[in-house]
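> dropping a prediction and its sequence here:
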Amino acid sequence: MKLGYHIGYWSSGPPHGALETILEAERLGFDSVWTAEAYGSDAFTPLAWWGSSTSTVRLGTNIVQMSARTPTATAMSALSLDHLSGGRFVLGLGASGPQVVEGWYGRPYPRPLARTREYIDIVRQVFAREAPVTYDGDFFQLPYRGGAGLGKPLKPTVHPLRAELPIYLAAEGPKNVALSAEIADGWLPMFFSPRSNEFYRDALAEGFARPGARRGWEDFEVPASVPLIVDDDVEQCADLIRPSLALYIGGMGAKQMNFHRDVFARLGYEETATKVQELYLAGHKKDAAAAIPTKLVEDIALIGPPAKIRDELQAWRETVVTSLLLRGDASLLRKAAEIVS
């Protein structure tokens, strides 16, 4: 199983020591480095800045939010980064959720799967550079339908370094996971658990079986973000993760539509997820975090002393996951490399 380093979201500013940790990840033989975006820092700029100091790790976005940019603008950034990195770039895309899409980007959210399909179709046209890009979809039209009426089909001036530049799709629900297997080169799960492996394996298999599917089990990547904390005190480890889980289960989505909450409900924590959401939305964030049982944390994270983590890793090795994406400082990455090797 490969290892990757996920820088994650910025808080009020750039994460301290990010470049040093990235360089350590490369020195340790990590396969990839990933950035994120929500409604603060973007995913492309930090990857280009810090990635310019690397030479071997793959550089990926986990994830670029599709509503933030037109498909052609995203394709331009991807082409540029792939050239500058010598063919090491991976374009990770995601639909995000209605709160961010409509509240921050001012774009409509309905029918995200159909919108994703059109978006990736256009991006791949740009990457292929076989003809001027045209599209007549429900969500995107090139040239634009209406306006001045003077739009002209265009081809990118930049020749792609790779026409088959990889696209990974972030997804949590079964329909979106199946879509990733059908039209993408990889799936970026969030809050994956070995106990949910068969559920996701079935969703991926459905996508692979569709006519025109790009990949199969043998060449499809599944890099999963997995919290890993090495310490003899398991409860103390869990306490470090609980606030983040409370945020996602309780606050990263509306009460009637929260995809992160749904992940834990499917995992068997329906009652807990409901309680956490109610507490968090009522402003009781600490109580919401405290309501998360250690077992739930252990289902989606690797925490505790090295021997415990080594034992639990076997279950992860038997899943669809191909890479573990870790967060933390250089010291944690060194411990992780030793444990996983």
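Here it is on my side, so go on.
> drop to CA atoms for contacts and neighbour counts, all remaining ones
OK.
> name the element residue 229 belongs to?
Assigned by DSSP states H and E, residue 229 belongs to strand 228-230.
> going toward the C-terminus from that strand, what's the next helix or strand?
helix 234-246.
> residues contacting that next one, please?
Outside helix 234-246, the residues that touch it by Cα atoms under 8 Å, 6 or more residues apart in numbering are 227, 229-231, 276-277, 280, 285-286, 288-290, 292, 294, 297-298, 303-305.
> swap in stretch 325-337?
With contact meaning Cα under 8 Å, 6+ apart, stretch 325-337 is reached by 3-8, 17-18, 20-22, 24-25, 28, 223-230.
> in it, what's buried?
Neighbour counts using 16 or more other Cα atoms under 10 Å place 325, 326, 327, 328, 329, 330, 332, 333, 336 of stretch 325-337 among the buried residues.
> do the same with stretch 231-244
234, 237, 238, 239, 241, 242, 243.
> please apply the same query to stretch 201-209.
Buried residues in stretch 201-209, defined by neighbour count with 16+ other Cα under 10 Å: 201, 203, 204, 205, 206, 207, 208.
> kindly report the same for stretch 188-199.
188, 189, 190, 191, 192, 193, 194, 196, 197.
> and what of stretch 12-21?
By neighbour count on 16+ other Cα under 10 Å, the buried set for stretch 12-21 is 18, 19, 21.
> second one coming, line it up with the first:
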Amino acid sequence: MTSVGVVTPFWLDRPPAEALDIAVNADLAGFGTLWIGEMATFDAFALATAVGLRTSHISLKIGPLAAGVRSPVALALGLSTVVTTTGRRASLALGASSPRIVRDWHGRPWEPVRRVRQTVRDTRAVLNGNRMAGFRMQAPLPGTPISVAAFGPAMTRVAADEADEVVLNLVGAGHVTRVRAELAELTRVPPPIAVWLPTALDPGPATIRQLREQLAVYLAPPGYGEMFSALGHGDLVARARAGTPRSELAHDIPVDLLEAVGAVGSATAIARRVEEYFEAGASHVGLVPATADDPAARTLLTTLAPLVQGRSS
């Protein structure tokens, strides 16, 4: 079974509060799932609580959050706060994130594989009501799904071993097929794959610029850079890792790279692109809506919802 949801984007050129309006528009358009990540604006659990109080039915997937930043107890308490205060279904997604976020922003050691594996196991145990270091949740959330963001062989193995779902961001459809095959080799019952897909409906220059500026952020981090290199853009990755200013990198990102990892064009073309990811092996596609020319993605979400009706869960 496949489904289409919405990802709350954190565009660098848009006001932070737009995230709430996007959530409301996704809910009104009939999408059933909203992903809420975390960048440089809101705490994800606080934002998810606000979303739950302003919407009527949409379920919440919080993350992928950096596994090395919060303890399993903090993650479980955050999720419990969202579920209890909103009455909404909510699940959790975790990932390695990047050295800059984990080590530089939060002052935690960068140990991606070990930290993600242990955090998933321990958080699952806490959510299930097990006692850990003397702590036990008063209102456990047993069976809560935990998704894992995976890039590269090591993290794919962690996801195969520990995840209820694998999350991929900024990837082409061919990459989904490869990851699906890797998971099938690693485990008897591969977890389903969710893909975050930057989406722009009939984009103008401002939207293309928005997509370029955001993608430039991901050129240097481990995993992302290797994937972009595999798509034939190793020169951009090398420049990003050498310290080239992000504005220069964004200017040089070709449209064909945006198209390789996103859905850009007419509503029909976007719907076809989403279908490509399902055919490649994805079970869920989260649309990351561009908003430079479409505030709070109102037009994009209302236009695309009928085209993915039956999948928007």
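On my side now, so go ahead. A quick note: this is a predicted structure, and the numbers were derived from the prediction, not measured.
> just give the TM-score of the two.
Aligned and superposed, the two chains score 0.85 in TM-score terms (TM-score structural alignment, normalised by the length of structure 2); 301 aligned residues with a Cα RMSD of 2.6 Å.
> in structure 2, what residues pair with the strand holding residue 229 of structure 1?
On structure 2, the counterpart of strand 228-230 of structure 1 by TM-score structural alignment is residues 199-201.
> superposed on structure 1, where does that stretch end up, distance-wise?
Per the superposition on structure 1, stretch 199-201 of structure 2 and its aligned residues are separated by 1.1 Å on average (mean Cα distance after the TM-score superposition for structure 1).
> thinking again about what came up before, tabulate the buried residues of stretch 188-199 of structure 1 (JSON lines), appending distance to residue 340 of structure 1.
Compiled in JSON lines, those are given as follows (distance: Cα to Cα, whole Å):
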{"residue": "188", "distance to residue 340 of structure 1": "20"}
{"residue": "189", "distance to residue 340 of structure 1": "20"}
{"residue": "190", "distance to residue 340 of structure 1": "20"}
{"residue": "191", "distance to residue 340 of structure 1": "20"}
{"residue": "192", "distance to residue 340 of structure 1": "18"}
{"residue": "193", "distance to residue 340 of structure 1": "17"}
{"residue": "194", "distance to residue 340 of structure 1": "16"}
{"residue": "196", "distance to residue 340 of structure 1": "21"}
{"residue": "197", "distance to residue 340 of structure 1": "20"}
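> which ones are touching residue 133 of structure 1?
Contacts of residue 133 of structure 1 by Cα under 8 Å, 6+ apart are 122, 125, 126, 142, 153, 154, 155.
> got it, and residue 34 of structure 1?
4, 5, 6, 7, 8, 47, 59, 60, 61, 62.
> do residue 163 of structure 1 as well
Contacts of residue 163 of structure 1 by Cα under 8 Å, 6+ apart are 127, 128, 129.
> so how many other residues sit close to residue 54 of structure 1?
The tally of other residues near residue 54 of structure 1 (other Cα atoms under 10 Å) stands at 18.
> typo on my end, residue 233 of structure 2
That count, for residue 233 of structure 2 with other Cα under 10 Å as the rule, works out to 17.
> which of the three states applies to the aligned residue in structure 1 for it?
Under the alignment by TM-score structural alignment, residue 233 of structure 2 pairs with residue 269 in structure 1. At residue 269 of structure 1 the chain is in helix, as set by DSSP: H, G, I helix; E, B strand; the rest coil.
> now the helices for structure 1?
18-27, 44-51, 71-84, 98-103, 112-128, 174-183, 197-208, 234-246, 259-264, 270-281, 285-290, 294-300, 306-317, 330-340 (DSSP state H).
> ok, residue 309 of structure 2 to residue 195 of structure 2 distance?
As for residue 309 of structure 2, its distance to residue 195 of structure 2 is 18 Å (criterion: Cα to Cα, to the nearest Å).
> tell me which of these two has more neighbours.
It is residue 195, of residue 309 of structure 2 and residue 195, that has more neighbours when counted by other Cα under 10 Å, with 26 against 13.
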